[in-house]
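Engineer: the following block contains a protein sequence and its predicted model.
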Amino acid sequence: MHHPIPSWRAQGAACAIWLLAATLAGCASWLPDGASQGRATNFQYQIPTQPEVATGRSEKPGWVTQSFAVAAANPLATDAGYQVLKAGGSAVDAAIAVQMVLTLVEPQSSGIGGGAFLLFGNDAVVQAYDGRETAPVAVGEDLFLQPDGGPMSFEQAVVGGRSVGTPGVVRMLELAHREHGQLPWAQLIEPAIALAEQGFAVSPRLHQMLAGETALRQDPEARRYFYDAKGQPWPVGHVLKNPALAEVLRRIAREGAQVMHEGELAEAMVQKVRSHPANPGLLSLADLAGYQPQKREPLCHDHVTAQQIAYVICGFPPPSSGALAIGQILGILQHTPAAGLPLVDGLPSADWLYAYGEAARLAFADRAQYVADPDFVVPPGGSWHSLLDGAYLRQRAGLVGTTSMGSALPGVPPGPAAPQAFAPMAEQPEYGTSHISVVDGQGNAVAMTTTIEAQFGARQMVHGFLLNNELTDFSFAPRDAEGRPVANRVEPGKRPRSSMAPTLVYARNSDGSRGALLASLGSPGGALIIHYTAKTLYGVLDWGLTPQQAIDLPNFGSLNGPTLLEAGMFPAPLVEQLKTRGSEVREVDMTSGLQAITQGVAHGRKLWFGGADPRREGIVMGD
């Protein structure tokens, strides 16, 4: 099934890179014959052979490359990034090419009508680019309330214009390219234009999601594009062309991101949102014209394994809750008896899963209480790092007893009290997203998680792409029964809280400084992104697994309620052990879409080890 802990774990912090050499004995054929060192003067995109048809879980071999690597959720998107890297493009260049192709081939998850968080890093710097959508300036905190004052259901809110936020991914990518691009912007759009014009094969996952979708058919443009004359989804392998999107992409290539924010296309988006017959929204031309991406300070924290190997994990700060929750979960685990427990028969033990579930409940309680757009709320204790304070996490770990707490309450981090008392946010559905990880030949890395939120977003298509439903990431109920506001309530111009967790990992040097860049990873999956990413981090850092082995591990977690286990992946005796400790256990589908690239050394050579989730269609490519 899964491999036990390898014997090749690094033996000290001074190693600074993971020694994955011993695993290569059984997979020497993965090693590339050589790496391309030259840089092409002109990038000429070649449409690759379309991916083979596949359904269900598809085991992935893991990948090893020498110079660069790219991991994305669809083979055509990965290939576009690979061709950019091969031509001498940067990690940011490759991420742009991947995103544009994903807009076409994975429209259910992300696209130019949505937003993204991008982490850029190398051995010297880490930078966070915020392309999260914003609420229209005309909204009020009652956006998702019904006439009787109660919150709408998710189904009522999502379809139509009400849920659409101001998209930001293209303008954010333009900013990142201006600072870290190597190839011309227009060249990076060419792969998506070519595929949109000449067509791509409908993948099994896209077909399956179209078949189960009802609201998308209500939009005339989407119905004409995704379904045949009888209203049936195009079959797997059908060559789908998107000339409308090709034209939009041509304009973006020529004119840049302003195409999304001013002029004809902006007017079309506003018209679509405001004229929805049943659920109109409030997006305006002023919202689009005024949108600006932001550069934020990355949220970095230490992680020390039971073997006393120190790492620095860097993630995205609020409005994302991902890095904070992951840091809290891993930090709390360090102060429980679960720290250092090995895998048992290739699986996490019941004792470890119990402690992880309790740590997750504590982290999600704090998330619901405190985390929102930092331009609108003051962090507890005056700094988001208060939630990662060592003494605070030790105190929180002390709440983990022998019987499950079921549901945790938020804590009080150190530092001055916040000027306003917030009410905790009730749990709401979160969906969607896609993740991209890239490392280039110059030592730069990107971890970018990108989204339109629910599958097919707001189910509104404009000029060949879908609009997001990102505003449903706000709390539908703005206040509690006592009138206290929820930190993540709807407010004009505000960015909704996210669970996206693009992550870069570094060594921690013996002098305390941040060392070499070691990994890029992340996942889609709504609020469960936090658990998918934490699982992979723990698997690689603490259990010594390759990224593919860590991704392959069954999924698990808690959103401060029942313990969730990936259906069919855990033996019945383990499930019963959790139940005897008071955990309510639910076995459910947990379809992560993890991508990870980690650094290692074999035979004196630095290598990149890649992994892609067997639960989806992604692959890793590189030289």
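Structural biologist: Cool, the structure landed.

Engineer: only C-alpha atoms from now on, for both contacts and neighbour counts.
Structural biologist: Will do.

Engineer: run through the residues that contact A77.
Structural biologist: Taking Cα atoms under 8 Å, 6 or more residues apart in numbering, we find A77 in contact with A97, V98, Q99, V101, L102, V105.

Engineer: the second one: how many residues sit nearby?
Structural biologist: Per other Cα atoms under 10 Å, the neighbour tally for V98 reads 32.

Engineer: between all of the contacts of A77, which two are separated the most?
Structural biologist: The distance between the two most remote of the contacts of A77 (Cα to Cα) is 12.4 Å, for A97 and V105.

Engineer: show me what contacts P429?
Structural biologist: Applying Cα under 8 Å, 6+ apart, the residues near P429 are F154, G526.

Engineer: could you check how far it is from M569?
Structural biologist: Applying Cα to Cα, to the nearest Å, the value for P429 to M569 is 23 Å.

Engineer: by contact count, what packs against the helix or strand hosting A176?
Structural biologist: Assigned by DSSP states H and E, A176 belongs to helix 169-180. Where contact means 3 or more Cα pairs under 8 Å, 6 or more residues apart in numbering; DSSP states H and E, helix 169-180 is packed against helix 91-105, strand 115-121, strand 126-130.

Engineer: ok, residues contacting that helix?
Structural biologist: With Cα under 8 Å, 6+ apart, helix 169-180 has contacts from 90, 92-93, 96, 111-116, 129-132, 185, 256-258, 260, 292-294, 450.

Engineer: put this beside the first:
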Amino acid sequence: MIFLRALRFLSFSTVLLASACVPPPGAPVAPPGPPASAANGIPDGSPGLVSAADPRAAEAGAQMLRLGGSATDAAIATMLALTVVEPQSSGIGGGGFLVLGDAAGVVETIDGRETAPKAATPLWFHIDGKPLAFPDAVPGGRSVGVPGNLRLAALAHNKHGRLSWRTLFQPAIRLAREGFAITPRMRASLAGASRTGALDPDARALFYAADGQPLPTGALVRNPALATTFEILAARGADSFYTGDNATLLATKVGTAPINPAPMSTADLAGYKAVERPPVCGQYRQYRICGMGPPSSGATTVFAILKQIERFDIKVLGPADPQSWHLIAESQRLAYADREQYLADADFVSVPVAGLVDPAYLGERSALISPTATLPTALPGTPPGAKLAFARAAPQEEHGTTHFVTVDRWGNAASYTSTIEGPFGSGLMVGGYYLNNELTDFNIMPDRNGKPTANRVEGGKRPRSSMAPTLIYGPDGKLRLAIGAAGGTTIPAQVAKAIIGVLDWNLSARDAIALPVIFAPGGDTVYVEKGTTLEAMIPALQQLGHAKVIARSPSFKANAIERIGGLWRGAADPRSEGASVAP
């Protein structure tokens, strides 16, 4: 194909088109050594810092900082490298949200969320008049949204990049072509999600042995098809993903999928745009907290959880007191009720963002919380500006996703959550990368009790997301914390818990991330992390009125960078394989 033959041209032309300020983009960037630990802190004004879910991807970002790149450059290089080494969670076949902040506290957000094909209707996941069960909706073509990560990256790079576009791809190209080792976490994903991981013949050839079993931990995997894809994108720009050969291959793959084939056109891809959105910011105690607005539910949900407990002295109670976790759970129940009622793509429905973060409204919601009892039912409220035209939908389980954070020598920060949704997305592979199953973030049932839901499927619409990339500024106006998480609907709960740990309990970002997770997504069920102090608190939580408390195994993954006393410190979730790397 023309798309593959183009590599012959690239091997010559990339050397001729090198940027004067960096090594030739066709040449390898300095090979990585052992990741430098940044847990003890690096001085403000140093080249920067990266925290990501895989040390090889963090090193890719650190290489950009080493070359004089910006936080944006480092974030893009990290995202590309994660496409290679963490294909179960994210990549160029998916989308993401990017929150950027400069040293003066100016915050920008970019929406790279996937969109439904124009042909999509509210009954998109109904076959022969019957809705697909969620597990049956995931694999194949019907769940694939138009990927957004590369348009997001290009928009961010045009505004804030310092290195050439080609340079950002070099670590990922090297990883794909020279090979990378399968980690224990990836091996577990390959074994546990074989329905998607091994669905595509190209993917099976990469990651599975002849007997159908996943390759063992430590096995070296080379992905030359992805290296070729990256080399073409590096030379021709993001447009070469959305038009031409790659767009034709992608649309054809979706339309001819062996499971759930669905119409996606090359026009759907060519028409995709990443969008700059206004950040959602609010004041919690003495801190300014900023995040991503709709179609993300992250910022409004995280802020509501925090603001609704602000009147309680969480600091004095501390993390060892069950009452702290009771209050957090009750606040989650209220925040998630509003999330299910109101949050969706604001280009299609009216989302009362200002009302959902209004201090007076959240004060009213807080008044519903008792320190010694539980709410019988957590119902959505009526924030200012709300139009009760939609029914509340039941939350849907999500998995996958990755988060990474970068800072640079100028004090700029990038908090980027990237996803292909479930483990290995839809299971379809094009050009060495997996395609997302993001459309299952829509409500499979478009109506409830005779009323439409805000997050129903519509052509061109972006599904609601839980991703919550967040920046927090201190009373001095300087960045205090950049954070985000992976784990589907648990993301706002994870992020809010970690923020409480840092701001209220004076923990390091790493220790705050390591705190156990409590998750109360509405209804009367509270989930606590199995094998932690929270599991031991179940009797105490039950005495406070939580009748149904279930311990479940963790699937959490968060990353952060904090600033303390003129030092940047990286933090990676100890449950994950993540790392913080300094240049």
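Structural biologist: Alright, I've got the coordinates. Just so you know, these numbers come straight off a predicted model, no measurement behind them.

Engineer: against the second structure, where does stretch 91-98 of the first structure fall?
Structural biologist: Aligning stretch 91-98 of the first structure against the second structure (TM-score structural alignment) gives residues 71-78.

Engineer: mean per-residue distance, that stretch to the first structure?
Structural biologist: After superposition onto the first structure, the mean distance of stretch 71-78 of the second structure to its aligned counterpart is 0.6 Å, using mean Cα distance after the TM-score superposition for the first structure.

Engineer: list the contacts of that stretch.
Structural biologist: Looking at what lies outside stretch 71-78 of the second structure - Cα under 8 Å, 6+ apart - the contacts are 48, 50, 52, 57-65, 100, 153, 156-157, 160-163, 168-169, 171-172, 404-408, 412-414, 416.

Engineer: how far is that stretch from where the chain is centred?
Structural biologist: Stretch 71-78 of the second structure sits 15 Å away from the centroid of its parent chain (Cα atoms, centre = their mean, to the nearest Å).

Engineer: among the contacts of helix 169-180 of the first structure, name the buried ones.
Structural biologist: Buried subset of the contacts of helix 169-180 of the first structure (neighbour count, 16 or more other Cα atoms under 10 Å): 90, 92-93, 96, 111-116, 129-132, 185, 256-258, 260, 292-293, 450.

Engineer: name the helices or strands packed onto the helix or strand following the helix holding A176 of the first structure?
Structural biologist: Next helix or strand after helix 169-180 of the first structure toward the C-terminus (DSSP H and E): helix 185-198. Taking 3+ Cα pairs under 8 Å, 6+ apart as contact, the helices and strands that helix 185-198 of the first structure lies on are helix 91-105, helix 243-255.

Engineer: so helix 185-198 of the first structure corresponds to what in the second structure?
Structural biologist: Aligning helix 185-198 of the first structure against the second structure (TM-score structural alignment) gives residues 165-178.

Engineer: can you tell me which residues contact the residue nearest the centre of the second structure?
Structural biologist: Residue closest to the average C-alpha location in the second structure (Cα atoms, centre = their mean): T417, at 3.0 Å. By Cα under 8 Å, 6+ apart, the residues touching T417 of the second structure are 96-98, 401-404, 467-469, 484-486.

Engineer: again, but for Q442 of the first structure
Structural biologist: By Cα under 8 Å, 6+ apart, the contact set of Q442 of the first structure is S90.

Engineer: what strand or helix carries it?
Structural biologist: According to DSSP H and E, Q442 of the first structure maps onto no helix or strand at all.

Engineer: ok, M590 of the first structure next?
Structural biologist: Counting by DSSP H and E, M590 of the first structure is found in no helix or strand.

Engineer: that one reaches G557, doesn't it?
Structural biologist: No - counting by Cα atoms under 8 Å, M590 of the first structure sits too far from G557 to count as a contact (9.6 Å).

Engineer: neighbour count winner among those two?
Structural biologist: Taking other Cα under 10 Å, M590 of the first structure and G557 do not tie; G557 has more neighbours (28 against 18).

Engineer: read off where the longest helix along the second structure ends up in the first structure.
Structural biologist: Counting by DSSP state H, the longest helix found in the second structure is helix 322-342. On the first structure, the counterpart of helix 322-342 of the second structure by TM-score structural alignment is residues 350-370.

Engineer: relative to the second structure, what is the average displacement of that stretch?
Structural biologist: Stretch 350-370 of the first structure, aligned to the second structure and superposed, deviates on average by 0.6 Å (mean Cα distance after the TM-score superposition for the first structure).

Engineer: ok, now which ones touch Y242 of the second structure?
Structural biologist: Shown in contact with Y242 of the second structure (Cα under 8 Å, 6+ apart): T266, L269, A270, Y272.

Engineer: need those in JSON lines (columns: neighbour count, distance to A176 of the second structure and secondary structure).
Structural biologist: Below are the contacts of Y242 of the second structure laid out as JSON lines (neighbours: other Cα atoms under 10 Å; distance: Cα to Cα, whole Å; DSSP: H, G, I helix; E, B strand; the rest coil):
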{"residue": "T266", "neighbour count": "20", "distance to A176 of the second structure": "27", "secondary structure": "helix"}
{"residue": "L269", "neighbour count": "24", "distance to A176 of the second structure": "25", "secondary structure": "helix"}
{"residue": "A270", "neighbour count": "16", "distance to A176 of the second structure": "26", "secondary structure": "helix"}
{"residue": "Y272", "neighbour count": "19", "distance to A176 of the second structure": "27", "secondary structure": "coil"}
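
Engineer: closest to G570 of the second structure out of those?
Structural biologist: Using Cα to Cα, those come closest to G570 of the second structure at Y272, 34.1 Å.
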